[in-house]
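Visitor: Structure for the following, please:
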Amino acid sequence: MNNFKKVILSVLCTCLGTGFSLNAGTKKDKTITHSVFIAGPQFTGIIDEQGEVVWDSGRSGARDGYVLPNGNVLVCWGDEVKEFDKDKNVIFSYKKRQTEGKVELGTAVRLENGNTLITESSNDMPRLLEVDKSGNIIVSVPLQPETDNVHMQTRMARKLSSGNYLVPHLLAFAVKEYTPSGEVVNVFKTDRPELGGKEAENWPFTAIRLKNGNTLINLTHGNKTIEVNKKGEIVWKVSNEDFEEKPFQDPCGAQRLPNGNTVIASYGAKEGIKLFELNRKKEMVWKYTGYKVHDFQILTTNGVPVKGTPMK
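Guide: I've put the predicted structure just below:
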């Protein structure tokens, strides 16, 4: 569509029909449809509840992103972050730091203070940034990824209501909570024996602080998702052992919906299920089989916009 405003209104405010690529799950479950923002290697944009493309960024390979409350779209690629307005003009951008070593961006979150949270992995200075609307770095937090493998240092970081930051570090097998000064004040380890140890390659990719204080974590090569309480104890775990379909194929992005269901991106899936939604009983109630998905945002459910700040 050419009119971006109409696209956003149709996605966020209109009932869009009977749905696409779905699974009713159990007889007790109502048929579910979603419209979704997708950041992925094949496509970065918005699909409606029938699976049709209604907005295309024009560039694939995105890693993180959000549809903002005002309808703008914020997208992170490995080399830059951009915000597009309703006319697809770029109204904010940040490019990775230029240095002799390797640098990769992996996060883009618009904060309540108007800054944009960005992770910048690198050989010499891995850091977490808050960047203002003019592209100026306001906050720089040094990170401790415990590896010089830039691509495997970190992924989607999030800012907590306390002002601290929650950062997953893949090869450190750890989700670390940092203060703005860079002090690590809490660590959730993912190479613990009950998860199979380091051999299970439970690399933490997505860490989401839930309203109840628990943390939802996707473990990529470990092909599982866990929820831990404030003490780090596992209170919920789901993996391929729970499904005949084996839907966990390098899970990357995740989102906890207001109804308590969890949506997971199966980034490594070449065919079949790319996104799937689970209820607390570990029943699959919806799935998407189109484009490959790295990260995503569920925008509507059965034509109704998802309320509140997305937990993703």
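Visitor: use CA for all of it now, contacts and neighbours both
Guide: Fine.
Visitor: Correct me if wrong: Ile234 contacts Val228.
Guide: Yes - the pair Ile234 / Val228 is scored as a contact, 4.4 Å apart, by CA atoms under 8 Å.
Visitor: pretty sure Lys6 is in a strand, no?
Guide: No - the assignment for Lys6, made by DSSP: H, G, I helix; E, B strand; the rest coil, is helix rather than a strand.
Visitor: Tell me, how many residues neighbour it?
Guide: 13 (other CA atoms under 10 Å).
Visitor: go on, Asp87?
Guide: When neighbours are defined as other CA under 10 Å, Asp87 has 11 of them.
Visitor: Any figure for the gap between it and Pro258?
Guide: Using CA to CA, to the nearest Å, Asp87 is found at 30 Å from Pro258.
Visitor: do Ser140 as well
Guide: For Ser140, the distance to Pro258 equals 32 Å [CA to CA].
Visitor: swap in Arg127?
Guide: For Arg127, the distance to Pro258 - CA to CA - is 31 Å.
Visitor: ok, which stretches of this protein are helices?
Guide: If DSSP state H is used as the criterion, the helices of the chain fall at 4-13.
Visitor: Please generate a structure for the following sequence too, so the two can be compared:
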Amino acid sequence: MMHRLPLTALLLCLLVQGAVAQEITHRFLACGQQTYIVNTDGKPDWTWPAATRDGYMLDDGSILLTLSKSKRYSGGAVIKISPAGEESLIWQGTQSEINSAQPTGDDSYVITEAGDDPRLLEVSAAGKIVREFPLACQKTNHHMQTRMARKLSDGTYLAPHLLDFAVFHYDQDGKVLGKLDTTAPGDADHKIQTWPFTAIRHADGHTLVCCTHGNRVVDFDASGKIVWTLTNNDLPGDWLQDPCGAQVLPNGNVVITSYAAGRADPHAPKLFEVTREKKVVWQYVDGQKVGIHHFQIFTTNGEKLDGPVLK
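Guide: Model (predicted):
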């Protein structure tokens, strides 16, 4: 026998279902050959005329950008853009290129320089070096030395070294405390080329790592064991195409950018969000061939994200 719900109960069910199925929106900064902010409607509402490698929105509304090397800055640079659009120089690169710059929250910035003497710098807002040490990566290929170095809450540093196939953990004096090996299983000769690009320390000492070129995203537990892996076999299509940047959101979901996604198919997702169960819950498609190198999600469904920026 079929039982019919009263009209009020039926409407309540539909409202609850609609709330559960609410479409996710994000506002975010995109860095790459083009630099811009995308609003919740999926359209850019701010642009900056420079190619960038890394970027952050600061608490005062300023935007920190790591500039790619150019005629203006042959070794790259780190600049800050005020809410009024005024540009100030924080650091001008002294070697081949700058690959990342992270605000520490203590009015300083962690910067990596690639070159004959690859190094990590921590500089004050006035551009004064307050900490410096050499990076223990290969020196033959400058461009493939390191990417998104980050200072951790305990004052140590994580630095992904691409052609060393590992994320290095440094203390404040540059001593190597440990390494996370990103080599793919059964790939002792590194033919798959799983280059670590972004390393994010998050819940209970876990470290999420994007392995660009090898098209894998892995999560290490505090003991260094891989406990979660995302590949294209887990996705609706070959959406991991040089996964460079990532961000762990406060709800535990992960947003990933595939830098090469637009080259073969302009309609492939440039960014997508997955749950721990590997369900895709949001994606950004712009129809362009130009990829996103890294990014920062600011808001979800109009609400500013709480807590530290894990990217």
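Visitor: before we move on, the earlier item: compare Ser140 and Pro258 of the first structure (neighbour count), which wins?
Guide: The neighbour comparison of Ser140 of the first structure against Pro258 (other CA under 10 Å) goes to Ser140, with 19 against 13.
Visitor: which position in the second structure aligns with that one?
Guide: Superposed on the second structure with TM-score structural alignment, Ser140 of the first structure falls opposite Glu132.
Visitor: Next up, the contacts around its match.
Guide: 119-122, 173 (CA atoms under 8 Å, 6 or more residues apart in numbering).
Visitor: And these, which of them are buried?
Guide: Among those, those buried by neighbour count (16 or more other CA atoms under 10 Å) are 119-122.
Visitor: Serialize these to TSV and add fields for distance to Leu12 of the second structure.
Guide: Shown next, in TSV, are these (distance: CA to CA, whole Å):
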residue	distance to Leu12 of the second structure
Arg119	59
Leu120	56
Leu121	57
Glu122	55
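Visitor: now for those residues, which pair is the farthest apart?
Guide: Distance extremes for those: the farthest pair is Arg119 and Glu122 at 10.1 Å, using CA to CA.
Visitor: what's the spacing between Ile234 of the first structure and Thr215 of the first structure?
Guide: Ile234 of the first structure sits 10 Å away from Thr215 of the first structure, going by CA to CA.
Visitor: between these two, what contacts are shared?
Guide: Contact criterion CA under 8 Å, 6+ apart; residues shared by Ile234 of the first structure and Thr215: 227-228.
Visitor: more neighbours, the two?
Guide: Thr215 (22 against 16).
Visitor: To which residue of the second structure is that one aligned?
Guide: Aligned counterpart of Thr215 of the first structure in the second structure: Thr207 (TM-score structural alignment).
Visitor: now the strands for the stretch 151-300 of the first structure?
Guide: Ranges of strands in the stretch 151-300 of the first structure, per DSSP state E, counting those that start in this stretch, are 158-159, 165-169, 174-178, 184-189, 204-209, 215-219, 224-228, 234-239, 251-256, 262-266, 275-278, 284-288, 295-301.
Visitor: What's Ala159 of the second structure aligned with over in the first structure?
Guide: With TM-score structural alignment as the criterion, the equivalent of Ala159 of the second structure in the first structure is Val167.
Visitor: And the residue nearest the centre of the first structure, how close does it get to Val67 of the first structure?
Guide: The centre of the first structure sits closest to Gly253, judged by CA atoms, centre = their mean, with a distance of 3.7 Å. Separation of Gly253 of the first structure from Val67 of the first structure (CA to CA) stands at 15 Å.
Visitor: What of Phe92 of the first structure?
Guide: 14 Å.
Visitor: Please apply the same query to Ile138 of the first structure.
Guide: Counting by CA to CA, the separation of Ile138 of the first structure from Val67 of the first structure is 23 Å.
Visitor: ditto for Glu194 of the first structure
Guide: For Glu194 of the first structure relative to Val67 of the first structure (CA to CA), the value is 37 Å.
Visitor: These two: who's more crowded?
Guide: Taking neighbours as other CA under 10 Å, Glu194 of the first structure and Val67 compare with Val67 leading, 24 against 8.
Visitor: Residue in the second structure paired with the more buried one?
Guide: Using TM-score structural alignment as the criterion, Val67 of the first structure maps onto Met57 of the second structure.
Visitor: which residue packs closest to that match, ignoring adjacent ones?
Guide: Leaving aside its sequence neighbours, Met57 of the second structure sits nearest to Ile63 (CA to CA, 6 or more residues apart in numbering; 4.6 Å).
Visitor: Can you get me a residue count around the one you found?
Guide: Ile63 of the second structure is flanked by 18 other residues according to other CA under 10 Å.
Visitor: unless I'm mixing things up, it is touching Val78, no?
Guide: No - taking contacts as CA under 8 Å, Ile63 of the second structure lies outside contact range of Val78: 10.6 Å.
Visitor: Tell me the residue in the second structure aligned with Ile118 of the first structure.
Guide: By TM-score structural alignment, Ile118 of the first structure lines up with Ile111 in the second structure.
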